[in-house]
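S.K.: How does the following fold in three dimensions:
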Amino acid sequence: MRIGIVKHLNARPLTYYFENSSEYDIISENPSVLVELLKAGELDLALISSIECERNKAVLSYSKQVGVCAKNFVRSVLFYRNRNESKLPEFIYTDSGSRASVALLQCLFYLEHKLTLNVIPTKAEEIQLMMKKSEGSHLLFGDHALLHTTSKDYEIIDLASWWNEVTGLYFCFAFWAYPKERPVSDELLLKSLTIGLDNLDKIIQNEMRLPTAIVDRYLRHELHYIPEEKNLKGFDLYIETCKKLNLI
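M.R.: As a prediction, the model looks like this:
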């Protein structure tokens, strides 16, 4: 079985079992790449951005039993608003790795400001270089956001917190998806998560790039992996808003 694994820390509890089993062939990539491999028939299962599950539901099925979910804080999906800009930015440079995060930012600008936001998909490394020069406003996600340090020129806005403030709901960033003609059982996905959570101490200790206390809080408290009712209602509102903005 060929499985697409998201290479960021937020996915480790979901993917730990697959990564550490000899039964599976693993490809590690950003979700924006994984969805294309899935559609091309090169993968049997992949963890992809939640919006891509809906965008491609003609050819893909997906499970809402588990996923990368947040309540009112996520730490790894961050909007960096340039304080030197006197008004709301006309466009934002967005990390091209996660399409769900980009669409979430567009939805939030619409819900909060009634604005249609223009985005420029950009490699995270290029965004980080621009931010060193205090140029533009930006969106980073995953490990790029977790590990990035910024200057006083930027106001940092957590998108899960912003979504919760605007809607009163929670958010789902990613789900497991698979080709319609080759379904994958929820039992396998739940088994993988259970084993990942059983090994959470090991996952936390293996992360050397951040202080252990931050990793522990991030994986144990700021993220959760079984969607709650407010996550699913938030996902429905997100998809409805994306459709209004012609993002789906």
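S.K.: From now on I want contacts and neighbour counts done on CA atoms only, so please keep to that.
M.R.: OK.
S.K.: Could you pick out the longest strand of the chain?
M.R.: For the chain, the strand with the greatest residue count under DSSP state E is strand 60-70.
S.K.: Before we compare anything, build this one as well:
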Amino acid sequence: MACQPRCSFLTVTTHRHVACNGLGGTHEAIHIPCIRIKRRPDVRMTHRGDRKADTRPFFLATFPARRTVLPMSTSKLRIGSVPYLNARVLIHGLDGQPESTLELHPPSILARKLAAGELDAALVSSIEYLRHPEYRAVPGLSISGLHEMWSIRLFHRVPVERIRTVALDRASETTNALLRILLKERWRLEPEYRAGEAGGRSGERGAAGDEDAFLLIGDRALAFDDPAWQALDLTRVWRELTGRPFVFALWQVRPGIDIGSLGARLRRCRDEGLRQAESIAACEAVRYGRPYEWTLRYLRDIVCYDFGAEERAGLRGFQSYLLAHGLLDRKRDDLD
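M.R.: Presented below is the predicted three-dimensional model:
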């Protein structure tokens, strides 16, 4: 009795192109009978130079093996920014650009995501730049205060020299460190510092707990208005102490990212944001319930968006105080 060859089926997916208003084709699967036969283990050279047995089906074995190289997909640049009013000018027009995505988070979350590689660039607190020598700062851009910064304030219900307890704002380590430095250097105070609840207790009217003072940054500092609490502008105290601006945040880029092209894009956003400051102020004044003139002055006159020689000198001064107060482990040399 003749021996019958054993058969199996090889499923091959083919493309059947159907012209349908210019749309793509459909897919169909066909089954090809494949006869398993005994043959000598032919040996061929692969593209890597290895010697391997050719185990492909017999109807493909006569064709040389070939590596298929798929085109690499171009990933978008992941950019993060603070969601505060003081960043509106810097990120104007950045959202929706095809080359990147934009995320908005408080400074502490941005710092964590940048360190974890979840963001490629972020508008991050200046203390992160001093802590991470691998980060590069986009030239010419920052969020700085020259003489005052309405959105960085310590609210206190006793005279400053009598402050014994302070609730910090967990959203920003830069501002917390700045407050510690100023209270020690200016008033010789070392109060008990407590962790504030970001977005919660210390930011709500009349709900600051039993602390003598609490720190607020960003939009909550702009919105808080209670006659029972006096406000201390930290930028003003820093200016009196050092004679320099204070740099609160920088555009920081992790290694491997082309800072040249990104920096050019971000500077164009800043320049266009300044040109559109009046329209931005008109929209934000409604959202914040503030007068248009107040909002425009904050955007155009109070917040500084540059990072030049004066701002760099202010950042060097901050680094020196951090080192002296044990709040920074090592010096970043490229600030000199």
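S.K.: what does the longest strand of the first structure contact?
M.R.: 10-11, 14, 39, 53, 160, 170-180, 183, 186, 189-190, 193, 222-227, 231 (C-alpha atoms under 8 Å, 6 or more residues apart in numbering).
S.K.: again, 6 Å this time
M.R.: When contacts are defined by C-alpha atoms under 6 Å, 6 or more residues apart in numbering, strand 60-70 of the first structure is touched by residues 171-180, 223-226.
S.K.: Just the buried ones from those residues?
M.R.: Among the contacts of strand 60-70 of the first structure, those buried by neighbour count (16 or more other C-alpha atoms under 10 Å) are 171-179, 223-226.
S.K.: Among these, which pair sits farthest apart?
M.R.: The distance between the two most remote of those (C-alpha to C-alpha) is 26.9 Å, for P179 and L223.
S.K.: Just the contacts of strand 60-70 of the first structure: which are in strands?
M.R.: Members of the contacts of strand 60-70 of the first structure lying in strands (criterion: DSSP E): F171, C172, F173, A174, F175, W176, A177, Y178, P179, L223, H224.
S.K.: Columns distance to V68 of the first structure on top of those residues, output as CSV?
M.R.: As requested, those are exported to CSV (distance: C-alpha to C-alpha, whole Å):
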residue, distance to V68 of the first structure
F171, 9
C172, 6
F173, 5
A174, 5
F175, 7
W176, 10
A177, 13
Y178, 16
P179, 20
L223, 7
H224, 7
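S.K.: And the residues you listed, which is closest to S151 of the first structure?
M.R.: Nearest to S151 of the first structure among these, with distances taken as C-alpha to C-alpha, is L223, at 26.0 Å.
S.K.: Trace the closest one over to the second structure, please.
M.R.: Counting by TM-score structural alignment, L223 of the first structure lines up with V303 in the second structure.
S.K.: so who does its match touch?
M.R.: Contacts of V303 of the second structure by C-alpha under 6 Å, 6+ apart are G145.
S.K.: at 10 Å instead, please
M.R.: By C-alpha atoms under 10 Å, 6 or more residues apart in numbering, the residues touching V303 of the second structure are 85-87, 89, 142-151, 297.
S.K.: and stretch 99-114 of the second structure, which stretch of the first structure?
M.R.: Going by TM-score structural alignment: stretch 99-114 of the second structure matches residues 23-38.
S.K.: Residues contacting the matching stretch, please?
M.R.: Stretch 23-38 of the first structure has contacts (C-alpha under 10 Å, 6+ apart) with 1-8, 15, 17-20, 40-50, 52-53, 56, 59-60, 96-100, 142, 174, 177-179.
S.K.: Quick check on these: which are buried?
M.R.: Among the contacts of stretch 23-38 of the first structure, those classed as buried by 16+ other C-alpha under 10 Å are 2-8, 15, 17-19, 43-50, 52-53, 56, 60, 96-100, 142, 174, 177-179.
S.K.: Return the subset of those lying in helices.
M.R.: When these are checked against helices (DSSP state H), the matches are T15, Y17, F18, E19, S50, E52, C53, R99, A100, G142.
S.K.: any idea where the helices of the first structure begin and end?
M.R.: 12-19, 31-39, 50-55, 99-113, 124-132, 142-147, 159-167, 186-198, 200-206, 212-217, 229-244.
S.K.: Which residue is most remote from the mean position of the first structure?
M.R.: Here the first structure reaches farthest from its C-alpha mean at S86, the gap being 29.2 Å by C-alpha atoms, centre = their mean.
S.K.: From D158 of the first structure, how far off is it?
M.R.: 21 Å (C-alpha to C-alpha, to the nearest Å).
S.K.: now do S28 of the first structure
M.R.: Distance, S28 of the first structure to D158 of the first structure, by C-alpha to C-alpha: 26 Å.
S.K.: got the contact list for the residue nearest the centre of the first structure?
M.R.: With distances taken as C-alpha atoms, centre = their mean, F173 lies nearest the centre of the first structure, 4.2 Å away. Applying C-alpha under 10 Å, 6+ apart, we find F173 of the first structure in contact with 48-51, 67-70, 77, 98-101, 104, 160, 231, 235.
S.K.: Map F91 of the first structure across to the second structure for me.
M.R.: By TM-score structural alignment, F91 of the first structure lines up with T165 in the second structure.
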